[in-house]
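**Student:** Got a predicted model here, sequence first, then my questions.
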Amino acid sequence: MTPAQWTCFKKAARLELRETDPIPLALIVDSPWMPGYLGINHFDFYLDPELWFRSHLKIHEEFPDILFIPPWWLEYGMAAEPSVLGAKIKFWPDNTPSEQNLLARIEDIDTLPEYDVEHDSYMALTLHRMRMTRQRILDSGQTLPLAAARGPLCTASFVRGVTELMMDLIENPDCAHKLIDLCTRLTIDWLKAQARALGPTVEGFLLLDDIVGFVNEEHYQEFCHPYLKRICDAFPKDWIKIYHNDASIEKCLEHLPDAGFHVLNWGKQTDIAAVKARVGDRLCLMGNVNPLEVVAKGTPAQVHAATLDVLEKSDGHGIILSVGGGVSPGTPRENINAMQSALADYNARRARGISQAVSRLM
């Protein structure tokens, strides 16, 4: 992402795009998609810094008009957050790493090790790579405006297990709060450590937490909203705060603006027209073309039609075009190009309509 593209993203996130400004296209990409797309081994992608750099550079050069969120994502899959709490991480040659739950009894939460984001496990390695690679990325004409982290419920589920955590909310809420509080502190510390490592170009963060979508509204208000708000409140008010949840957003949607988020990237389950009707101009909507059945597995014609459907339902306001979540493994270049083509068609048609409207008024 170039500095100019980041400026465009910020304007869109703050709902400051003018009628005449084109709608941008932003995609969440990294290890779920990039190694397979480029035909490289996941081990090599994570562990060969030169290959990692050239992989990202190739993607930026191949799709120069797309805003990647976050750009140059320095991570080891989802390993960083659970690893510093003591979870065992398994690596695979053809898939992202996976974690093994370590908290068999939530009452044993006090046995989890004290964490140190600067020196522990995959966080330490990630921060080192950020410092090592930062200047080279900036010298390429790109910028590094975003830190990224998994959210508190997502991280809690890494160490406890999703089903177990959902049961804890009902059967042992005090311990559940204690675990979520720990994971909230970890999230804040992790984002701040990344901001220090990446330097003054950082002006926002991406928070990914699908597990929030597994609870009802009452549990969202008790176990999610206060912690999400705490994370947003821990950073400058003018930072861009992006929330990703491609599970369900039905029970939390109206509350997310009050948590402090500017941008919502959500899944395929909820139509953009319904989302827009519920939050109006309180959030910028980053979505939500079906990423798997359409963008990964459909034809370019199907992708083109689905993209136009999302754009038309958005009415061209308060939207950053994207897929409903991250780019799915196996997504081909021609389907990404089809999204770009549909957006170009829509932006051109929108510009003509504005021009004609202005002409009629003169």
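**Tutor:** Thanks, I have the structure now.
**Student:** switch to C-alpha atoms for all contacts and neighbour counts from now on
**Tutor:** OK.
**Student:** Strands of the protein, start to end?
**Tutor:** For the chain, the strands defined by DSSP state E cover 26-27, 67-68, 88-92, 95-100, 146-150, 204-208, 240-245, 263-266, 284-289, 319-323.
**Student:** Now tabulate these in JSON lines and tack on mean neighbour count.
**Tutor:** Shown next, in JSON lines, are those (neighbours: other Cα atoms under 10 Å):
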{"stretch": "strand 26-27", "mean neighbour count": "22"}
{"stretch": "strand 67-68", "mean neighbour count": "22"}
{"stretch": "strand 88-92", "mean neighbour count": "14"}
{"stretch": "strand 95-100", "mean neighbour count": "18"}
{"stretch": "strand 146-150", "mean neighbour count": "24"}
{"stretch": "strand 204-208", "mean neighbour count": "24"}
{"stretch": "strand 240-245", "mean neighbour count": "24"}
{"stretch": "strand 263-266", "mean neighbour count": "28"}
{"stretch": "strand 284-289", "mean neighbour count": "28"}
{"stretch": "strand 319-323", "mean neighbour count": "28"}
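**Student:** another one to put next to it:
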Amino acid sequence: MFLPGFWSEFGMCTEPSAFGARCNFPENDFPHAHRVIRSADDIDELELPNPETDGLLPFVLNRLKRAQPAIEKAGHSIRFAVARGPLNIASFLMGSTEFITMMMMTPDKAHELMRKVTGFLKSWLDLQRKTFPTIDGIFLLDDIIGFMGEPEFREFGLPYFQELYSAPVSVKFLHNDAPCRVCAPILPEMGVNLFNMGFEVSLPELQELTQHKVTLMGNLPPRDVLAAASPEEVADQTRAILDSLPDTRRILMSCGGGVPPGVSSGNLRSFIQTVRTYKR
């Protein structure tokens, strides 16, 4: 329903924890990482983490190592190196408003932070690939892309994503379920060949925006349909999406973003069965 395969994380705390971020794990809420950068001057002193030893990263790898025998016994493999994207991590380290403001006010400092985060991410993704040789894909999650205009993204995002996606893997997967009309035409230039988006933009529109060069993974509304609707309504909405597509090539039916809490097995079965049996 979401990422094809198996992955391990501690939510948005995963990578910021390696930079020393204090992390909260509320009982009934998502994990949260606190800021470590209070001003642009702090960036000079920000040390690059060692992904083998720092923060929660060793625990992420060990969870996968412990699960690996059962995964492979079931006939599957670990296929993706997974991380939050560089803009996302930078925004957690500094605060979203402060980071975006810094892009406008002191762009050199913004690039310095992006350079450090990207260098760290390269080593983190490389470590995952070395640990699990079956990996043949990179998966980055970065919603901050959706809050940037095209000129800003081309300056502060594109070069760093291109560097990360230049790794020698077959699948280069991006998740951004914030607004994506600005970034969609740039996805091929980024190196992305698989994209999971939010449900506000239709798959036919995204096919046009990406010039049919990127496989699209979506686009059922996760909360209001997959979680809250009946199995019959899930089937109807799924058929409506499939009917809307002039071309079903380069489409992986899923939900438009992550699977939310509270999704019933009946709704998942309804979705899967509808896709499997769909005929025009």
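**Tutor:** Perfect, I can see it now. Owing to the predicted nature of the structure, the values given are computational and were not obtained by experimental measurement.
**Student:** Please state their TM-score.
**Tutor:** The TM-score (TM-score structural alignment, normalised by the length of the second structure) is 0.95; 279 aligned residues with a Cα RMSD of 1.5 Å.
**Student:** what angle do the top helix by length along the first structure and strand 319-323 make?
**Tutor:** Secondary structure of the first structure read by DSSP state H shows that its longest helix is helix 333-361. Helix 333-361 of the first structure runs at 160 degrees relative to strand 319-323, counting by axes from the mean of the first three to the mean of the last three Cα atoms, to 10 degrees.
**Student:** among the strands of the first structure, which is nearest residue 275 of the first structure?
**Tutor:** strand 284-289 (8.4 Å; Cα to Cα).
**Student:** What is the corresponding segment of the second structure for that closest one?
**Tutor:** Alignment of strand 284-289 of the first structure against the second structure: residues 215-220, by TM-score structural alignment.
**Student:** With the first structure overlaid, how far apart is the matching stretch on average?
**Tutor:** Compared with the first structure after fitting, stretch 215-220 of the second structure deviates on average by 0.7 Å (mean Cα distance after the TM-score superposition for the first structure).
**Student:** Residues contacting that stretch, please?
**Tutor:** 193-199, 202-203, 206-207, 226, 237-238, 241, 250-257 (Cα atoms under 8 Å, 6 or more residues apart in numbering).
**Student:** so the longest helix along the second structure matches what in the first structure?
**Tutor:** Using DSSP H to assign secondary structure, the helix with the most residues in the second structure is helix 107-131. Aligning helix 107-131 of the second structure against the first structure (TM-score structural alignment) gives residues 173-197.
**Student:** what's near enough to touch the equivalent of residue 86 of the second structure over in the first structure?
**Tutor:** Matched to the first structure by TM-score structural alignment, residue 86 of the second structure sits across from residue 152. By Cα under 8 Å, 6+ apart, the residues touching residue 152 of the first structure are 180-181, 183-184, 187, 209, 227-228.
**Student:** Relative to residue 134 of the first structure, how far out is residue 152 of the first structure?
**Tutor:** Distance, residue 152 of the first structure to residue 134 of the first structure, using Cα to Cα, to the nearest Å: 27 Å.
**Student:** cool, residue 252 of the first structure as well?
**Tutor:** Counting by Cα to Cα - residue 252 of the first structure and residue 134 of the first structure are separated by 36 Å.
**Student:** And for residue 111 of the first structure?
**Tutor:** Counting by Cα to Cα - residue 111 of the first structure and residue 134 of the first structure are separated by 36 Å.
**Student:** ok, now residue 109 of the first structure?
**Tutor:** 36 Å.
**Student:** Give the closest residue to residue 31 of the second structure in space, chain neighbours not counted.
**Tutor:** Excluding its sequence neighbours, the residue lying closest to residue 31 of the second structure (Cα to Cα, 6 or more residues apart in numbering) is residue 25, at 4.6 Å.
**Student:** Likewise for residue 123 of the second structure?
**Tutor:** residue 51 (7.1 Å).
**Student:** Could you pull up the contacting residues of the counterpart of residue 49 of the second structure in the first structure?
**Tutor:** With TM-score structural alignment as the criterion, the equivalent of residue 49 of the second structure in the first structure is residue 115. Contacts for residue 115 of the first structure (Cα under 8 Å, 6+ apart) come out as 84-85, 186.
**Student:** Perfect, I'm done here.
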